[in-house]
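Trainee: Predicted model and sequence follow; I will ask about them next.
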Amino acid sequence: DIKPLVTEHMAEMTKIVSYFEFENKNNETTFDIDDKGNLSMSKKIAINSEMEKTIFNLISSMPITVEVHKGYVAFNRIDFTVYDTGIINSIAYVFQGMENVDTGYERIEIAPNWYYQYGEFSKGYFEEEQE
């Protein structure tokens, strides 16, 4: 389900991770699209309008969120199963020198500093995270 990220959206993803690795370090927020169709942040941070547009366009093209952390950026897709469990598929970019950072998931390297991550959780876990 996240194959288009690496096949069609790598340029946007690279632009996003470069921005947060080199120009706007040490932030913690999650970008999503709110009910009104606007870009939302879990914690308000200052970003330039070009980056805001890049993130918005990426999220609008796929049902994902973009999580920015001090050591990595994750592009997450969450799907719920019929059994009320959530499955998260994620592509993460771990910043140079931060390869040992804990992203919260087991990961498999797909390219230098790029990782595929997967996790399964109860639906309640995701509802608690959003509060």
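Mentor: Done, it's in.

Trainee: CA atoms for contacts and neighbours, from now on please.
Mentor: Fine.

Trainee: Just give me the longest helix of this protein.
Mentor: helix 49-61 (DSSP state H).

Trainee: Tell me the spacing between the closest residue to residue 58 other than its chain neighbours and residue 107.
Mentor: With sequence-adjacent residues excluded and distances taken as CA to CA, 6 or more residues apart in numbering, residue 58 is closest to residue 12, at 7.0 Å. Shown here: residue 12 relative to residue 107, a distance of 21 Å by CA to CA, to the nearest Å.

Trainee: Please compare the first structure with the one that follows:
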Amino acid sequence: MAWTLPLAVATPTSQPFWDGLEKGEVRLQQCQDCHQWVFYPRTHCPRCLSEALQWNCVDGRGSLHSFTLARVPTAPHFADQVPQILAIVELDEGVHLTSTLREVDPAQVSIGMRLRPCIEPNAEGLPLLRFVPDDPCSTQ
């Protein structure tokens, strides 16, 4: 049996996030009543329950909150991607995202390290949000 990668399924609520990635943008919702940043996409603010959520572009930079190094594939279709650094990234806006780190030696990964977004297509050409070290000496 051939394995195919699982695909993220956009919903009406999350579609603006995926549309942003298609355009090379990181988009988050922000409550217009209490100004809370919101991720994952929702229909109401988790802080004040307002439905006044607006999509805004952010630069996507943040810090590594937590990570694990997967030396064994987490599923058969990731066999060619080990070791894989699975990460929880805290964006500067305060939300946490689960993602994968790229372009970094696992031995150099540390909690609190600064990261920037890297939008790259998966095998099916759909954009995925990944993160790479935010080296101030490098150019983007």
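Mentor: Done, it's in. What you are looking at is a predicted structure, and each value in this text was computed from that prediction instead of being measured.

Trainee: TM-score for this pair?
Mentor: Their TM-score after superposition, calculated using TM-score structural alignment, normalised by the length of the first structure, is reported as 0.27; 68 aligned residues with a CA RMSD of 5.4 Å.

Trainee: ok, the residue nearest to residue 58 of the first structure - contacts?
Mentor: By CA atoms under 8 Å, 6 or more residues apart in numbering, the contact list for residue 12 of the first structure reads 54, 55, 58.

Trainee: Can you list the residue ranges for strands in the first structure?
Mentor: For the first structure, applying DSSP state E gives strands covering 29-33, 39-41, 65-68, 72-80, 85-94, 107-111, 114-122.

Trainee: in the longest one, what's buried?
Mentor: What that stands for is strand 85-94 of the first structure. 85, 86, 87, 88, 89, 90, 91, 92, 93, 94 (16 or more other CA atoms under 10 Å).

Trainee: list the helices and strands it packs on?
Mentor: Judged by 3 or more CA pairs under 8 Å, 6 or more residues apart in numbering; DSSP states H and E, strand 85-94 of the first structure is in contact with strand 72-80, strand 114-122, helix 123-130.

Trainee: So which elements touch the helix or strand residue 129 of the second structure falls within?
Mentor: For residue 129 of the second structure, the host element (DSSP states H and E) is strand 127-133. On a contact count with 3+ CA pairs under 8 Å, 6+ apart, strand 127-133 of the second structure meets helix 15-22, strand 96-101, strand 114-121.

Trainee: Next, count neighbours for residue 57 of the second structure.
Mentor: If you count neighbours by other CA atoms under 10 Å, residue 57 of the second structure ends up with 12.
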